[in-house]
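Engineer: Below are the sequence and a predicted model; questions follow.
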Amino acid sequence: MTPVRRLLILAVGVLLLGGVGAWSVLSAADRADEENRPRPGGPAFAAGAVDLDRPGRLVFRNTAAGPQRDRLVSVPAKGATGAVRTASDVSCVRFHAAAGTGVCLQETKVLGRPAYRAQILDAELRTLKSYPLAGIPSRARVSPSGRLAAWTVFVKGESYGSAFFSTRTAILDTRDWKLAANLEEFAITLDGRSYRNQDVNFWGVTFAPDDDTFYATLATGEQTYLVRGSVRARSVTTLARNVECPSLSPDGTRVAYKKRVLGRTALWREHVMDLRTLKSTPLTERRSVDDQAVWLDDRTLAYALPADTRPHSEDVWTVPADGTGAPALLLQDAQAPPPAKR
């Protein structure tokens, strides 16, 4: 090959690479512009303060396209559907709050690459503490008193439905800032026997009012379990199988959870389990709910489902917790909110 031909091939290669690079940059810019462009007919926003302690208000992550995407917003609990949203300047990819304490899992950039952190917020959304996260945020919960916070991240994989994933779940005491960074270090009693295995994963913590007892999902040996745990004793005990993302009812007697089912139209179905009898009731929501539901009150559950016609957005639905009734739309372009303060 002559030197001139080599130079021509090199020049063509440089032009092609430049074209690919330019196309990638433009495509990324187009996607970013699309996400920052409010959609016609989307929710309306207003400036104002978002306060976690304000009675009668729902606070949640907004998922509508536009400049307020991922912001924490507030609407009246009554008439929430279609209400004008008061938008804060705090952005989260996962959020939960109780008794004036919030946990906000955020995505940031470090040297141009995604990085994640957990922010503990006060009632006025000011950051009290910040903790780096080992992976992609998945679940977040605060105990009823606001004292304990928990979060789960994916350290491998990005979905509970994928064949290969690994999680890390932490519990934080906001009084002394003592952090149990990995529940996999807790002692496990499985089916009445002490258990330890390298494939153990935990996710979906939910707290009892005593600021010690919690429930969560334990996965091991291709099986998932509902576990009851103690923060002080650093231990968990299995209660039932095929339970994921539990959520404890306000009266402490039941857990809502997603149960893996066989079928062409659903991967998980939402159930409610009586903790005294371990008897479960399937709910009337038949779509696959990949969420940790929240109890709006002792009778009503809320959960997020992907929006049918709006990519990268979710809608919040409610359903009675006793297996009756029918699902109803609560919020468009939102993640399921914690219950409003009364």
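Structural biologist: In hand now; what should we look at?
Engineer: For the rest of this, base every contact and every neighbour count on C-alpha atoms.
Structural biologist: Noted.
Engineer: Give me the neighbour count for the nearest residue to Asn201 once chain neighbours are set aside.
Structural biologist: The shortest distance from Asn201 to any non-neighbouring residue, by Cα to Cα, 6 or more residues apart in numbering, is to Ala219 (5.1 Å). Here the count is done by other Cα atoms under 10 Å, and Ala219 has 22 residues near it.
Engineer: The one 10 residues further on too?
Structural biologist: By the criterion of other Cα under 10 Å, Gly229 has 24 neighbours.
Engineer: Hmm, it is touching Leu239, no?
Structural biologist: No. The criterion here is Cα atoms under 8 Å, and Gly229 misses it with Leu239 at 10.4 Å.
Engineer: returning to what we had before: pretty sure the residue nearest to Asn201 sits against Asn197.
Structural biologist: No. Contact criterion Cα under 8 Å: Ala219 and Asn197 do not qualify, at 10.3 Å.
Engineer: re earlier: got a list of what the residue nearest to Asn201 touches?
Structural biologist: The neighbourhood of Ala219, defined by Cα atoms under 8 Å, 6 or more residues apart in numbering, consists of Asp199, Val200, Asn201, Phe202, Tyr225.
Engineer: List the contacts of the residue sitting nearest the centre point of the chain.
Structural biologist: Central residue of the chain (Cα atoms, centre = their mean): Arg139, 3.6 Å from the mean position. Counting by Cα under 8 Å, 6+ apart, Arg139 touches Arg94, Trp151, Thr152, Val153, Trp203, Gly204, Gln292.
Engineer: A further structure is provided below for comparison with the first:
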Amino acid sequence: MAVETGRTSGAGVRLLILVLVAALLGTAAVLYTTRAADRATERDRARPGAPATRAGAVSLREPGRLLFRNLAWGPARDRIASVPLAAASGPRTTGPRDCLRFHAAAGTGICLRSKGGVVPRYEAVLLDARLTPVRHFAVPGVPTRARVSPSGRLVAWTVFVSGDSYAGGTFSTRTAVYDTRTGTLHPSLEAFTVFKDGRRHRAADHNFWGVTFAADDNTFYATLATGGRTYLVEGDLARRTLRTVHENAECPSLSPDGTRVAFKKRVLGRPADAPWRLTVLDLRTGAETALAERTSVDDQALWLDGRTLLYALPGDFGADLWSVPVDGGGSPRRVVVSGTSPAVVG
């Protein structure tokens, strides 16, 4: 009995030593990881041109602010950032929400985000004025466009169901519109009736993307691709109809007064992977104005005001936000380093 007790006590001591060693190794690993993360954060913050960020409250109702997806390297990457419109290049405040695409208006936000996992999954998250999730929608592909109507009532999003670029022309999209007041979800614009040149148009290759809303919460514009061409279409949400109004127009953005549409126009002779020129269409006259930005812009531009557009171009940390006058004059100006998906809080 004494021998057996001795063996048990010896085994217990060895087990205790193993537990203590494992605990010490675990503590050391945690300390190493934490210090490495701290050093990485310090290194990222020290990179030339990296903007200063701080965590804090971000509101969709604080006037005079520019919100966007923060792309600066560090723990706040992909979070929604807020800066004063009058000092957009200065320090930014980042909220708790991670988004791949984002837009907001009148206290309503839409965030397209990754859900993680071995197999990538994505969702559209409706946000309130404090960036608190209100409702979640599963989406069938990679997020690419998002918009909220001026009143905050309607939201729209587009995802790539197959393919991941508008440049090559071989892709499939799915665009949904949600009415926050009635709770009605239109899961795909492909269910709407299309009129082309005044006649009903049926085709298996209809693709829609890039919704932009008018102030009446019924009229909207979007891109239709069919037969190897793209069209600006005007939508009627109540009637579930779409009609073509202009050819060779992608990713429209309606001006605050509802009279003009900014869009991407494909230009012959440009490279296949960079074919676009930012252009503004007068909806009344049909006149086009090519803008001073000559770099191909693969983005849905945003009207900063009635005279200026905001848009993203590739940058050192992913993308930067630029501005350009809408009258065709002036020259492009970088507004925000390491940012994309802007929204203006009036």
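Structural biologist: Good, I have the coordinates. What you see is a predicted model; the values in this text were computed from it and never measured.
Engineer: before we move on, back to that, ok, for the alignment partner in the second structure of the residue nearest to the centre of the first structure, nearest residue in space, not its chain neighbours?
Structural biologist: Mapped onto the second structure by TM-score structural alignment, Arg139 of the first structure lines up with Arg145. Spatial nearest neighbour of Arg145 of the second structure, excluding adjacent residues (Cα to Cα, 6+ apart): Thr158 at 4.9 Å.
Engineer: Look up how far Pro140 of the second structure lies from that neighbour.
Structural biologist: 10 Å (Cα to Cα, to the nearest Å).
Engineer: One more: Ser253 of the second structure?
Structural biologist: 24 Å.
Engineer: Give me the more crowded residue out of the two.
Structural biologist: The neighbour comparison of Ser253 of the second structure against Pro140 (other Cα under 10 Å) goes to Ser253, with 27 against 16.
Engineer: Same check for the contacts of Ala219 of the first structure, but in the second structure.
Structural biologist: Shared with the second structure under both residues aligned by TM-score structural alignment, their matches' Cα atoms under 8 Å, the contacts from the contacts of Ala219 of the first structure are Asp199, Val200, Asn201, Phe202, Tyr225.
Engineer: Wasn't Gly325 of the first structure part of a helix?
Structural biologist: No. Assessed with DSSP: H, G, I helix; E, B strand; the rest coil, Gly325 of the first structure is coil; it does not lie in a helix.
Engineer: so what corresponds to it in the second structure?
Structural biologist: Using TM-score structural alignment, Gly325 of the first structure pairs with Gly330 in the second structure.
Engineer: Show me whatever sits in contact with both of Thr158 and Pro140 of the second structure.
Structural biologist: Common contacts of Thr158 of the second structure and Pro140 (Cα under 8 Å, 6+ apart): Arg174.
Engineer: and the gap between the aligned partner of Asn182 of the first structure in the second structure and Ser253 of the second structure?
Structural biologist: Under the alignment (TM-score structural alignment), Asn182 of the first structure pairs with Ser188 of the second structure. Look at Ser188 of the second structure and Ser253 of the second structure: by Cα to Cα, they are 20 Å apart.
Engineer: just the strands in the stretch 101-250 of the first structure please.
Structural biologist: For the stretch 101-250 of the first structure, strands defined by DSSP state E, counting those that start in this stretch occupy the ranges 101-110, 113-121, 127-133, 136-142, 148-156, 166-173, 178-180, 187-190, 193-195, 201-207, 213-220, 223-230, 235-241, 244-248.
Engineer: residue in the second structure matching Ser247 of the first structure?
Structural biologist: With TM-score structural alignment as the criterion, Ser247 of the first structure lines up with Ser253 in the second structure.
Engineer: from what I can see Val280 of the second structure touches Ala292, true?
Structural biologist: No. Assessed by Cα under 8 Å, Val280 of the second structure is found out of contact with Ala292, at 11.2 Å.
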